[in-house]
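*Asks:* just the structure for this:
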Amino acid sequence: MQLQERIELMSKLGDLLSKGDDELDVTISKAALHNPWFTQASVRHAIDAVCKNFLEKEALKAWSDNYNISDKYKKNVGLILAGNIPMVGFHDLLSVFISGHVAKVKLSSKDEVMMQFIISQLKRLDARSNSYFEVVDRLNDIDAMIATGSNSTGNYFSKYFGHLPNIIRRNRHAVAVVPNSISKEALSNLGKDIFTYFGLGCRNVSKLYLEDGFEIQRFFDAIVSYGDVIYHNKYKNNYDYSNALYLLNQIEFLTNNFLIVRESRDITSRIASVHYEYFTDLNQLESDLVANKDAIQCVVSQRAIGNLNCVNYGEAQSPSLTQYADGVDIMQFLTELHD
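*Replies:* Have a look, this model is predicted:
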């Protein structure tokens, strides 16, 4: 398949997912049954984000035009996909296909239903794409590796696949900068960045940097509309556990009965909780964030901060084609494999 044909196929996939049908509805239901963290609403949210941000034909063309993509030399690229949120590995799959390589895919057991469906639909829409995707249990005969995991599995991946060209991703989180001048609407939008996918994504906000003097009650008032999250069984179990843990250990925290907020310098927080820290000097905060850039996926902020990946409030879970995970240009990596 030529590049333009691959772009056309992905655009057709976007049309199929956007329109929906009975088969898609059944698959969404199966995905939600397979992984209790995946509600039908969250799976549909992921599908909408993929269609809007990744699968529009003109956007795909503009994106691919930035790279020297060859249609002559295919490489076998191993993909170890994450499964913490629905379709989180789709961008990797898309990138390998558009760059003209073959994806040998090790699916996450947590997200295999939707990803299997995506691959099967691509093959149904154009049988020639069959040669570009192979779902495997073991990754053999590969020329490069892109793997996403935790800090511990990342170390294992680096050791096991270190002899190959590779991109190895580890734990990261999003943080938010909250000035005193922030509007209630922006604070409410920040709730999307915290609660979408129950906070399980690497782009979910796990820590708030509050300007000195900011009253946390303003934040609680702005996120009231997200309170139904507590009725999700697994989220509530995590909330109850953290609540009990902090009480037993006499750790101070605040809560609005569906989110725990605790002052801490740590970027990583427990499920159903966020950390916060006050700042007085924006320049010092910028220095601190840049120093911790390897732990930060993106910064939710109304202003640019250093060379960090910054997004506006409410947009953390809607990355564009060029907002690469960990700031590593996967397309540049893939196109250089042709050399």
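*Asks:* from here on, just use CA atoms for contacts and neighbour counts.
*Replies:* Noted.
*Asks:* ok, which stretches of this structure are strands?
*Replies:* 76-80, 102-106, 133-135, 144-148, 166-169, 173-178, 205-211, 254-255, 260-263, 273-279, 296-300, 310-311 (DSSP state E).
*Asks:* this one as well, want them side by side:
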Amino acid sequence: MIQHNISQKLAVLERLNAYLGGAGTDEERESLDTVKRQAYQHNGWFTPEFIDLSIDNIRQYYLARPKLEEWLAQYPGFGEPAAPKKVGIVMAGNIPLVGFHDWLTGFLSGHEIRLKLSSKDNILLPHLLKKVEEWAPELAGVTTIHEVLKDCDAYIATGSNNSARYFNYYFAKYPHIIRRNRTSAAVLTGEETPQELEALADDVMLYFGLGCRNVTKVYVPEGYDFAPLLEALKKYDYLADHHKYKNNYDYNLALYLLNTSPYLTNDSLLLHESDPLFSPLSVLHYGFYRNRGELEAQLKAHPDLQCLVARDAIPFGQAQRPSLTDYADGADTAAFFRGL
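*Replies:* Alright, predicted model coming up:
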């Protein structure tokens, strides 16, 4: 495999950043708009709003050249492996371009990247890869897409807890990163401002709550007044007009009514007291705490926790804005690639 230097790849990523921001010819802008429409038609959860949000976050937090250079500086020798390997990446598809960070890291690593895309998100990234090869034909073959991943030297795979068991079995003898279901939680004190609660609504509701960085449970002190939180969550009332989301809301509401389970609602989201961190779509779980220090210690040790949102942790509204060093499941993919 022909080696390509980092600066060449960074230049291509700069162009990709500009392209995603609407730079280029009218034809190129129309091409990108067409691909976005196709992605939404293919997967109704990928609304235009959330596709654009994902792209904006990628541009701001992943593709800004100063941030890329600062990130790469933490890994001396990155992108110059003595013997390039074939690395298979099995991608998730819960939110638009959710596997972009894995691809980006692999692309810069100097290894050959083989992708297995999720059937839910198999339109956006192939288009971006095509543009990269169009701008830099010499990079053709650095990334390839496959229906089945075979004969790789290492693997990164993201999926459900069930699929993770299979990944662990099949990839056990290879260097690997296996990710499973994760979710996020928030700890409130009752002293949050309306602005902080509105920001928390982003953490809960963006991407319909389908991401591992979405808050699916809030912990509140005993005697907590839920009215301000419910009011803040009305920011996303319009999601109830989305038929897939509304079907989930109606189904879960019917369950609570049939089982006479107590719940709170603002007519677009259900709040339900429950132990699990994971909540069904259209539901936000809550629980009460007495000792905040003990609670946060327990949460930080919880195997299913991706993010902890609080005044003194990840700030409200920032859960869906990960940086290059916010590695999924805490597994440092850059170190993994460098170590192959």
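*Asks:* just put the strands of the first structure in a markdown table and tack on mean neighbour count.
*Replies:* Putting the strands of the first structure into a markdown table (neighbours: other Cα atoms under 10 Å) gives the following:
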| stretch | mean neighbour count |
| --- | --- |
| strand 76-80 | 24 |
| strand 102-106 | 23 |
| strand 133-135 | 17 |
| strand 144-148 | 22 |
| strand 166-169 | 21 |
| strand 173-178 | 25 |
| strand 205-211 | 24 |
| strand 254-255 | 14 |
| strand 260-263 | 20 |
| strand 273-279 | 21 |
| strand 296-300 | 26 |
| strand 310-311 | 21 |
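*Asks:* in a markdown table: the ones you listed, plus distance to residue 242 of the first structure.
*Replies:* As requested, the strands of the first structure are exported to a markdown table (distance: least, Cα to Cα, whole Å):
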| stretch | distance to residue 242 of the first structure |
| --- | --- |
| strand 76-80 | 31 |
| strand 102-106 | 33 |
| strand 133-135 | 38 |
| strand 144-148 | 27 |
| strand 166-169 | 27 |
| strand 173-178 | 19 |
| strand 205-211 | 14 |
| strand 254-255 | 11 |
| strand 260-263 | 8 |
| strand 273-279 | 8 |
| strand 296-300 | 23 |
| strand 310-311 | 29 |
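*Asks:* can you say which of the ones you listed is nearest to residue 11 of the first structure?
*Replies:* strand 133-135 (17.3 Å; Cα to Cα).
*Asks:* which part of the second structure lines up with that closest one?
*Replies:* Alignment of strand 133-135 of the first structure against the second structure: residues 143-145, by TM-score structural alignment.
*Asks:* now swap in stretch 219-236 of the first structure and tell me
*Replies:* Going by TM-score structural alignment: stretch 219-236 of the first structure matches residues 229-246.
*Asks:* mind listing the helices for the second structure?
*Replies:* With DSSP state H, the ranges of helices along the second structure come out as 6-20, 26-42, 48-57, 65-72, 100-109, 124-135, 161-170, 194-205, 227-233, 243-258, 292-300, 333-338.
*Asks:* format those as JSON lines; extra columns: distance to residue 142 of the second structure and mean neighbour count.
*Replies:* Below are those laid out as JSON lines (distance: least, Cα to Cα, whole Å; neighbours: other Cα atoms under 10 Å):
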{"stretch": "helix 6-20", "distance to residue 142 of the second structure": "11", "mean neighbour count": "17"}
{"stretch": "helix 26-42", "distance to residue 142 of the second structure": "22", "mean neighbour count": "15"}
{"stretch": "helix 48-57", "distance to residue 142 of the second structure": "22", "mean neighbour count": "16"}
{"stretch": "helix 65-72", "distance to residue 142 of the second structure": "19", "mean neighbour count": "14"}
{"stretch": "helix 100-109", "distance to residue 142 of the second structure": "7", "mean neighbour count": "21"}
{"stretch": "helix 124-135", "distance to residue 142 of the second structure": "9", "mean neighbour count": "16"}
{"stretch": "helix 161-170", "distance to residue 142 of the second structure": "24", "mean neighbour count": "14"}
{"stretch": "helix 194-205", "distance to residue 142 of the second structure": "35", "mean neighbour count": "22"}
{"stretch": "helix 227-233", "distance to residue 142 of the second structure": "44", "mean neighbour count": "17"}
{"stretch": "helix 243-258", "distance to residue 142 of the second structure": "37", "mean neighbour count": "15"}
{"stretch": "helix 292-300", "distance to residue 142 of the second structure": "37", "mean neighbour count": "13"}
{"stretch": "helix 333-338", "distance to residue 142 of the second structure": "14", "mean neighbour count": "19"}
